[in-house]
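I'll drop the sequence and a predicted model, then ask my questions.
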Amino acid sequence: MPSTYDPPKSRPVVVVPYQASWVDEFHQIGTRLRKILQDEAIRIDHIGSTSVPGLAAKDIIDIQITVRNLDNISEFIGRMCAEGYVYREGNQSDIYVGPEGGDKRQWRKRYFRQAEGERSIHIHVRQQGNLNQRYPILFRDYVRNNPTARAGYDQIKRRLVEIFPESIEGYLYIKDPLMDIMFEAATVWAAHTGWELDDQYL
């Protein structure tokens, strides 16, 4: 397949069929996080592809922790690090989605990885009310409730792995703008259905 885009190789990109065990794994991890953080976490949500029944995904549990204020979480970070979670200080923002001159502060976050020797997880810490806090929950619920979007997204991810089997950069090169398009569709769906953040969290 001729192409002018030649992304660098990285780790292998592996997408696996949906695993029902992901739900239980999230609950185990989320319950542990709730005990560590107590009321510092407003809500703890299972997000990403592993949160959507029937959707193929990389075998990584994505978790969103909502906090009141990202500028005042030094104790939060200390508690997480004390439990072995790895704080990635260099990852403090999601990819900005919006017009030029938009409020990029709406996309700030903090980010942790699993403790050494534990199963792969991505922990995204986002501020209550920010666009990037709403985004993953809305996207999850939209894909859960739209079989056509779910099937199309599943197929695209599988094809991307075929095209970029050893390049996460190549995989994301196509996937990231697709997510922007799907989020616009999810926003229309939310307005049509009256969707709101639910209370189904840890």
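Everything's here; your move. Computed from a prediction, not measured in an experiment: that's the story for all the values here. Numbering: from 1, shown residues only.

When you work out contacts or count neighbours from here on, use the C-alpha atoms and nothing else.
Fine.

Do you have the helices of this structure handy? List them.
If DSSP state H is used as the criterion, the helices of the chain fall at 21-37, 74-82, 131-145, 147-163, 168-193.

Comparison target below:
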Amino acid sequence: MPTAAQIVTFDDAPGPPGSTPWVDGALLETDVAIADHDPAWADRFAQVESLVRGALDFRALVVEHVGSTAVPGLPAKPIIDIDLTVADSTDEQAYVPALTAAGFVLRVREPWWYEHRCLRHDGLPTNLHVWSPGSPEAFRHRLFRDWLRSAPEDRARYGHAKLAAAEAANAAGEHVMQYNARKQQVVREIYARAFAAAGLV
């Protein structure tokens, strides 16, 4: 498990000069679409979880539904975010070929940011985020999800921020990373309350 200091410290440093996280020319999505919460998202997570565990068996140490689709009542992009923990996210040969055979495509590789990898499955719209054990970011994802499930005021605040960010980003023709930046201040404010409630600060 990461330390409290690691959990509450965000790594916002950019990648090395000239680096790109995008694999094989993957494109950033535009036209950010936010939908009302759909109870079927939980069923889709279960379907993708089964697919991942079937592909990796014991190599899938943890498979968690995270992000906004994991929070009942919260509007979200209708793409399931899943955190997958494997023994070593840098050892791509240990998991990428098996996931590719199951329909996933490696889209993101970020060695400078917690050795994060992300695969997409367009048939079952999913972002599969891959981490090594003890990742502070994966821990934050679970904390944020659980806080929003139990804090209706922050859930409503975040839902409003998401809708406003999507509207502004779409009007400006921005991509999804710019949408994320537009809501970051609200996200960090909510994290601060979640950290305090958990006794991390």
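Noted; the coordinates are in hand. Please read all numbers here as calculations on a predicted model, not as lab measurements.

from the helices of the first structure, which stretch is densest packed?
Across these, the average number of neighbours (mean count of other Cα atoms under 10 Å) peaks for helix 131-145, which reaches a mean of 19.

can you name the residues of the second structure that that helix overlays?
Mapping helix 131-145 of the first structure onto the second structure (TM-score structural alignment) gives residues 136-150.

chain center to the matching stretch: distance?
11 Å (Cα atoms, centre = their mean, to the nearest Å).

Show residues contacting that stretch.
By Cα atoms under 8 Å, 6 or more residues apart in numbering, the residues outside stretch 136-150 of the second structure that reach it are 1-2, 6-7, 66-68, 70-72, 83, 114, 131, 154-155, 190-191, 194.

and if you look at stretch 52-62 of the first structure?
13-18, 20, 22, 25-26, 46-50, 119-124, 140, 143-144, 150-151, 154, 157-158.

Kindly provide the distance from the residue most central in space within the second structure to residue 154 of the second structure.
Compute the mean C-alpha point of the second structure, and by Cα atoms, centre = their mean the closest residue is residue 81, 5.0 Å away. According to Cα to Cα, to the nearest Å, residue 81 of the second structure stands 20 Å off from residue 154 of the second structure.

Residue 195 of the second structure now?
For residue 195 of the second structure, the distance to residue 154 of the second structure - Cα to Cα - is 13 Å.

Please apply the same query to residue 107 of the second structure.
Counting by Cα to Cα - residue 107 of the second structure and residue 154 of the second structure are separated by 31 Å.

go on, residue 61 of the second structure?
For residue 61 of the second structure, the distance to residue 154 of the second structure - Cα to Cα - is 31 Å.

before we move on, what about residue 140 of the second structure?
On the measure of Cα to Cα, residue 140 of the second structure and residue 154 of the second structure end up 16 Å apart.

Over to residue 94 of the second structure?
39 Å.

before we move on, what about residue 64 of the second structure?
22 Å.

How about residue 178 of the second structure?
Counting by Cα to Cα - residue 178 of the second structure and residue 154 of the second structure are separated by 22 Å.

counterpart of residue 189 of the first structure in the second structure?
Looks like residue 189 of the first structure aligns to residue 197 there (TM-score structural alignment).

Then residue 156 of the first structure?
Residue 156 of the first structure maps onto residue 161 in the second structure, by TM-score structural alignment.

And residue 29 of the first structure, by the same measure?
Aligned partner of residue 29 of the first structure by TM-score structural alignment: residue 48.

got a list of what that match touches?
124, 126 are the contacts of residue 48 of the second structure under Cα under 8 Å, 6+ apart.

now do the one 5 residues further on
The contact partners of residue 53 of the second structure, by Cα under 8 Å, 6+ apart, come to residue 60.

Now the match of residue 156 of the first structure. Nearest residue, chain neighbours left out?
In space, and not counting its chain neighbours, residue 161 of the second structure is closest to residue 183: 5.8 Å by Cα to Cα, 6 or more residues apart in numbering.

Identify the residue of the first structure aligned to the one you found.
Per TM-score structural alignment, residue 183 of the second structure is aligned with residue 175.

Residue 125 of the second structure -> the first structure?
In the first structure, residue 125 of the second structure lands on residue 120 (TM-score structural alignment).
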